[in-house]
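*Asks:* Could you work out the structure for the sequence below:
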Amino acid sequence: MTQDLLARIDQRTRLAGHNRLALLLFRLGGRQLFGVNVFKVQEVLRRPCLFRVPGLPEQFAGVADVRGRSVPVLDLGRAIGHPERQDDGLPGYLVVTEFNRSVQGFLVGGVERIVNIAVEDIQPPPDLGAEAGYLTAVTRHQDELIQVIDVESVLADISQARMDADLPPEYALPADAPPMQVLVVDDSRVARQQIRSVLDQLGVGVTLLSDGRQALDHLVQIHAGGERPAERYAMIVSDIEMPAMDGYTLTTEIRRNPALADLFVLLHTSLSGVFNTSMVQSVGADAFVAKYSPHDLAEHVLRRLREVAATVGMRLSEPA
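*Replies:* Below you'll find the model as predicted:
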């Protein structure tokens, strides 16, 4: 089964830009079905030998040697407090992932299959407070509820990763730069906090939305109110993999709409391992940066904001 899964993972990367999401489905020892974006998955293995490493948080089962590389392995059921988790009755599977420029493993009870879900059928998770903080979306397949796990948030909560990163003084706009706003679109709570921290330090106003459909509706409403969206927002920073509407489709819809077409779009995604540069170009994005480096993000944002500031300054200096 594992070999078949791996063969199909490569095929699923062709879904990018078609507003569909491929999910690897798995269970954590009970009946509940979970999913993770298959673009983040490098491979699926039967549970290998795990080695304990001093200092690892208790939610980590240890470290695995995967093709000569030491990969930290998180017991996903324990990490999210799943009541039906497989409490080391062994064997289980190891899902090896790559995102945010790093490789990590997740120990799960059983791997099911890969499914192809229309993005419009993927909904934001119910508002259940902190208990559902690990969910990024929910959907259904063959009458089964699928909970899509925000693995970035799970890891960040366990490691108590700082959401902020101090930028050096040179990462700054000119003192006389006009006030500017940036629209941030990302379904991950952790990612939104990280991006906001960078933009706050740059002194930029921020609007946060959690999926492409919300963003598109928001921009259309701004235009309907008599304001040019490109004058309100100096740029859009958008994730690619999101429920309701992915970043590729959002960018395509922006370029198709004459009222929105002049917006600057920066795509910002954790899927650097399988990222397709030609896809970004084909949908009309202006730039791309892989998650998550606060300095790389700040450099891309500043480059655009300085362009906007210079343009506004030129307009202000023009004779009436």
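*Asks:* drop to CA atoms for contacts and neighbour counts, all remaining ones
*Replies:* Will do.
*Asks:* Neighbours of Met279, how many?
*Replies:* By the measure other C-alpha atoms under 10 Å, the count of residues near Met279 is 13.
*Asks:* leaving aside the residues next to it on the chain, what's closest to it?
*Replies:* Leaving aside its sequence neighbours, Met279 sits nearest to Gly17 (C-alpha to C-alpha, 6 or more residues apart in numbering; 7.4 Å).
*Asks:* which residues of this structure fall in helices?
*Replies:* With DSSP state H applied, the chain shows helices at 2-12, 76-80, 151-159, 189-201, 212-224, 229-232, 247-256, 277-283, 294-317, listed in chain order.
*Asks:* buried ones in the fifth one?
*Replies:* Read that as helix 212-224. Within helix 212-224, the residues scored as buried using 16 or more other C-alpha atoms under 10 Å are 212-213, 215-216, 219-220, 222.
*Asks:* coming back round to it: distance to Pro126 for the helices of the chain - can I get that in a markdown table?
*Replies:* Converted to a markdown table, the helices of the chain look like this (distance: least, C-alpha to C-alpha, whole Å):
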| stretch | distance to Pro126 |
| --- | --- |
| helix 2-12 | 28 |
| helix 76-80 | 16 |
| helix 151-159 | 16 |
| helix 189-201 | 14 |
| helix 212-224 | 16 |
| helix 229-232 | 30 |
| helix 247-256 | 22 |
| helix 277-283 | 31 |
| helix 294-317 | 30 |
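*Asks:* do you know which of those lies nearest Ile122?
*Replies:* Smallest distance to Ile122 across the helices of the chain (C-alpha to C-alpha): 11.5 Å, for helix 212-224.
*Asks:* got the contact list for stretch 141-156?
*Replies:* With C-alpha atoms under 8 Å, 6 or more residues apart in numbering as the test, stretch 141-156 has contacts from 32-37, 79-80, 117, 133-140, 188-190.
*Asks:* list the buried ones in that stretch?
*Replies:* For stretch 141-156, by 16+ other C-alpha under 10 Å, it's 146-155.
*Asks:* Quick one: end-to-end distance for it.
*Replies:* Start-to-end span of stretch 141-156 (C-alpha to C-alpha, to the nearest Å) is 29 Å.
*Asks:* try stretch 121-135
*Replies:* 16 Å.
*Asks:* Could you list the buried residues of that stretch?
*Replies:* Neighbour-count burial for stretch 121-135 [16+ other C-alpha under 10 Å]: 122-125, 133-135.
*Asks:* Kindly report the same for stretch 87-94.
*Replies:* 92-94.
*Asks:* Next, the structure of the following sequence, for comparison with the previous one:
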Amino acid sequence: MAGILDSVNQRTQLVGQNRLELLLFKLNGRQRYGINVFKVREVLQCPPLTVMPRLNSYVKGIAHIRGQTISVIDMSLATGGRPIKKLEDCFIIITEYNRTIQGFLVDSVERIVNLNWGSVMPPPKGSGRFNYLTAVTEIDNELIEILDVEKILEEIAPSSTIVSDGIVTDTEMQSDLGDRIILITDDSSVARNQVKRALEGLGLPIEAKKNGKEALDYLVEVAASCEHSVTEKIGLLISDVEMPEMDGYTLTAEVKSRPKLADLHVILHTSLSGVFNHAMVEKVGADDFIAKFNPDELAGAVQKWLHTD
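*Replies:* A predicted model of the protein is given here:
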């Protein structure tokens, strides 16, 4: 199992082609779940865990792996299920999200599958605000649930959305934006709300969409009412990378290839990590790349690009 990600560095060529690869796993029961391979650093048999006082109830314990101390989260318990038993038979998926490293305890790990984002759909309507899904897809005639890991981590360790004093000038940002709005797109409700709270706290009006396709459709609609460019009504686009139907790289490439949209500045704001992200920023024509979630860095980038013609 340790070798399941040996070729992960070669997989970066998928980025920017509206494709992804999912690592499939199970918790308790037959349902299969997925997590993006680019978030995964390692998969290993569950090592002995050290139980520490005052840990969050979702945290099973602490593991010492390759010189690092890593919190191990029971993914079943964290998503409302039964706790995972028989740890010696289980696996840990070591991931990197939002500049932090953590382990997720799962019952079993299966395989990696290659998909087009177009075949990955938003969760069904009516699934409720308390679900932990960002998307679903079908593999081997079975529904695969893609979990909202950012929501799990936010519930364990909430992020601050307050921009520090002196980082930006509110009045200058509002002056640069004028009557325009800022468009954000992210499939995670937690991530959308983080950005909204940070920027609305600076007095900036926000429009939010759930994926790249929704954002592109909205931009095309707005551009149709503009004389020259969509920038007459929209000051900036802040986009996640991983999204169902259309990812952020594809969205950026579409924006930059359309005459009425091409002048719009695009900031990619993502929990993905790795040098390939910076290469893709240049490849698809994005103006900036920021790792989630630091409200000061986000506000600084927004101020920079609002002030840049």
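*Asks:* ok, back up a step: and the buried residues of stretch 121-135 of the first structure, which of them are in strands?
*Replies:* Leu135 (DSSP state E).
*Asks:* between the buried residues of stretch 121-135 of the first structure, which is nearest Gln11 of the first structure?
*Replies:* When these are compared against Gln11 of the first structure (criterion: C-alpha to C-alpha), the nearest one is Ile122, at 20.7 Å.
*Asks:* Looks like that closest one contacts Val138 (just checking).
*Replies:* Yes: taking C-alpha atoms under 8 Å as the definition, Ile122 of the first structure is a contact partner of Val138 at 5.9 Å.
*Asks:* What's Ala118 of the first structure aligned with over in the second structure?
*Replies:* Matched to the second structure by TM-score structural alignment, Ala118 of the first structure sits across from Asn116.
*Asks:* Excluding residues flanking it in the chain, which one is nearest that match?
*Replies:* The nearest residue in space to Asn116 of the second structure (C-alpha to C-alpha, 6+ apart) is Arg19, at 4.3 Å.
*Asks:* Can I get the buried residues of stretch 121-135 of the first structure in CSV including distance to Arg232 of the first structure?
*Replies:* Shown next, in CSV, are these (distance: C-alpha to C-alpha, whole Å):
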residue, distance to Arg232 of the first structure
Ile122, 29
Gln123, 28
Pro124, 26
Pro125, 29
Gly133, 31
Tyr134, 32
Leu135, 31
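*Asks:* ok, back up a step: aligned counterpart of the residue nearest to Asn116 of the second structure in the first structure, please.
*Replies:* Per TM-score structural alignment, Arg19 of the second structure is aligned with Arg20.
*Asks:* Now do its match against Arg101 of the first structure, distance only.
*Replies:* Arg20 of the first structure is 24 Å from Arg101 of the first structure, by C-alpha to C-alpha.
*Asks:* Those two - which one has more neighbours?
*Replies:* Arg20 (24 against 13).
*Asks:* ok so, going back, between the buried residues of stretch 121-135 of the first structure, which sits nearest Pro229 of the first structure?
*Replies:* So of those, ranked by how close each gets to Pro229 of the first structure (C-alpha to C-alpha), first place is Pro124, at 25.1 Å.
*Asks:* Just list the residues touching the residue nearest to that closest one when sequence neighbours are not counted, thanks.
*Replies:* Distances taken as C-alpha to C-alpha, 6+ apart place Ala137 nearest to Pro124 of the first structure, at 4.5 Å, with adjacent residues excluded. If a contact means C-alpha under 8 Å, 6+ apart, then Ala137 of the first structure has 122-125, 147-149, 243 as its contacts.
*Asks:* repeat for Val308 of the first structure
*Replies:* So Val308 of the first structure contacts Ala234 (C-alpha under 8 Å, 6+ apart).
*Asks:* Kindly report the same for Leu183 of the second structure.
*Replies:* Taking C-alpha under 8 Å, 6+ apart, one finds 206-209, 215, 234-238 in contact with Leu183 of the second structure.
*Asks:* now the strands for the stretch 51-200 of the first structure?
*Replies:* For the stretch 51-200 of the first structure, applying DSSP state E, counting those that start in this stretch gives strands covering 60-66, 69-75, 93-99, 102-108, 110-118, 135-141, 144-149, 181-185.
*Asks:* tell me which strands and helices the longest one is in contact with?
*Replies:* So that's strand 110-118 of the first structure. helix 2-12, strand 20-27 (3 or more C-alpha pairs under 8 Å, 6 or more residues apart in numbering; DSSP states H and E).
*Asks:* Out of those, which is the most enclosed?
*Replies:* Among these, strand 20-27 has the highest mean neighbour count (mean count of other C-alpha atoms under 10 Å), at a mean of 23.
*Asks:* And the contacts of that strand?
*Replies:* 12, 15, 33-39, 108-119, 241.
*Asks:* Now do the closest residue to Asp187 of the second structure other than its chain neighbours: how many residues are near it, please.
*Replies:* In space, Asp187 of the second structure comes closest to Lys210 once its chain neighbours are excluded; the distance is 4.6 Å by C-alpha to C-alpha, 6+ apart. Lys210 of the second structure has 20 neighbours, counted by other C-alpha under 10 Å.
*Asks:* Now do the contacts for Lys210 of the second structure.
*Replies:* Counted by C-alpha under 8 Å, 6+ apart, Lys210 of the second structure has contacts 185-188, 243.
*Asks:* Next one: it from Ile184 of the second structure, what distance?
*Replies:* In terms of C-alpha to C-alpha, Lys210 of the second structure sits 9 Å off from Ile184 of the second structure.
*Asks:* before we move on, what about Met52 of the second structure?
*Replies:* 39 Å.
*Asks:* So for these two, which sits in the more crowded spot?
*Replies:* Per other C-alpha under 10 Å, whichever of Met52 of the second structure and Ile184 has more neighbours is Ile184, with 26 against 11.
*Asks:* Quick check, the residue nearest to Met279 of the first structure in contact with Met245.
*Replies:* No: using C-alpha under 8 Å, Gly17 of the first structure is not in contact with Met245, being 9.9 Å away.
*Asks:* which of these two has more neighbours?
*Replies:* Shown here are Gly17 of the first structure and Met245; by other C-alpha under 10 Å, Met245 has more neighbours (27 against 22).
*Asks:* For the more buried one, which non-adjacent residue is spatially closest?
*Replies:* Closest to Met245 of the first structure by C-alpha to C-alpha, 6+ apart is Gly212, at 4.6 Å.
*Asks:* Which residues are in contact with the one you found?
*Replies:* Counted by C-alpha under 8 Å, 6+ apart, Gly212 of the first structure has contacts 185, 242-247, 249-250.
*Asks:* again, but for Ile4 of the second structure
*Replies:* Applying C-alpha under 8 Å, 6+ apart, one finds that Ile4 of the second structure lies in contact with 43, 111-112.
*Asks:* hmm, try it at 10 Å
*Replies:* 23, 42-44, 109-112 (C-alpha atoms under 10 Å, 6 or more residues apart in numbering).
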